[in-house]
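J.: Could you work out the structure for the sequence below:
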Amino acid sequence: MVETKADKPYLLSFSLGHAGDKCKEPLAIMTFAGDQAQNFHYMAQANSTFEKVGLNFTAKADRTRVAFYSVYYNTRTDDMSSLCGPVIDDVRVWFAGSKKIGAGFGFGVSVLFFWLSV
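T.: Next up, the predicted model:
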């Protein structure tokens, strides 16, 4: 949960990538912020390891739930029994059209089949 102001626009931004662990592509997550939801797919291009993505939402209350989950049941190319998934990092919530509101935070996590509520 993050602190927000009702009826105000926000941007949830984060980095999406891979952990370099031979996880089969495609890598994808479903992202939720308030009443908005969006899929993000990551396909490595050349030497890239991540890309910046974002989701715009309007807060409905003074606290907003942010959640991520992996869309696919990915396994590694060298071990078909090991589950793996995309990595999210540098998660921030910004008041749209202004500077950072102080609710930004950063963390890195490999997203496997679970909800991560922030």
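
J.: switch to C-alpha atoms for all contacts and neighbour counts from now on
T.: Fine.

J.: And residue 75, how far from residue 45?
T.: Look at residue 75 and residue 45: by Cα to Cα, to the nearest Å, they are 20 Å apart.

J.: One more sequence to fold, the one below, so I can look at both together:
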Amino acid sequence: MVESLKAVKYIDSAHFAVPHGQRAIELVGGKESAIAQVARTIVGKTYQLTFAVGDASNSCEGSMIVEAFAGRDTLKVPYESKGKGGYKRAVLKFVATTTRTRIMFLSTYYHMRSDDFASLCGPVVDDVKLLSVRRPRRLV
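T.: Coordinates of the predicted model:
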């Protein structure tokens, strides 16, 4: 679900660079544009949220940061965009504290296209997976 009043772009691989598959989401409104989903989880179980962060090859250049939230845990993923496509993967491990965990993504900053200073753009989020971890390593 879209969690904001600002725009979130649904992009396809025919017109933009998409990290995986045919479609992705571009977060174009800074912290005011966010996507979220509530997932069923088991209290005390460890989960791994994996996703890709990149740019849509639409002349959106600069330092981008995507913030990922899973319940009370958060991860900031920096991405240096050259505006020509590309992506990097990120992983957020967390332990569920409730039977339903809210997963949310947002962009920290506003961005403008380098070839059109009237058009907002932003980081692309794609290939999101939430998996349960069977035997998590214990940290000493």
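
J.: Quantify their similarity with the TM-score.
T.: In this superposition the chains share a TM-score of 0.76, using TM-score structural alignment, normalised by the length of the first structure; 97 aligned residues with a Cα RMSD of 1.7 Å.

J.: At the geometric centre of the second structure, which residue sits there?
T.: The centroid of the second structure falls nearest to residue 125 when counting by Cα atoms, centre = their mean (4.0 Å).

J.: now the aligned partner of that one in the first structure: how far from residue 70 of the first structure?
T.: Aligning on TM-score structural alignment places residue 125 of the second structure opposite residue 88 in the first structure. Here the criterion is Cα to Cα. By it, residue 88 of the first structure lies 10 Å from residue 70 of the first structure.

J.: picking that back up, how about the match of residue 125 of the second structure, secondary structure?
T.: Applying DSSP: H, G, I helix; E, B strand; the rest coil to residue 88 of the first structure yields a three-state assignment of strand.

J.: thought it was touching residue 13?
T.: No - counting by Cα atoms under 8 Å, residue 88 of the first structure does not reach residue 13; the two are 10.2 Å apart.

J.: give the contact list for residue 62 of the first structure.
T.: 3-6 (Cα atoms under 8 Å, 6 or more residues apart in numbering).

J.: taking these one by one, which sit in strands?
T.: Judged by DSSP state E, these include residue 3 as members of strands.

J.: Tabulate the contacts of residue 62 of the first structure (TSV), appending distance to residue 94 of the first structure and neighbour count.
T.: Below are those laid out as TSV (distance: Cα to Cα, whole Å; neighbours: other Cα atoms under 10 Å):
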residue	distance to residue 94 of the first structure	neighbour count
3	11	15
4	10	22
5	12	15
6	14	13
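
J.: would you list the contacts of residue 62 of the first structure in JSON lines and tack on distance to residue 82 of the first structure?
T.: JSON lines is the format used below for the contacts of residue 62 of the first structure (distance: Cα to Cα, whole Å):
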{"residue": "3", "distance to residue 82 of the first structure": "37"}
{"residue": "4", "distance to residue 82 of the first structure": "38"}
{"residue": "5", "distance to residue 82 of the first structure": "42"}
{"residue": "6", "distance to residue 82 of the first structure": "42"}
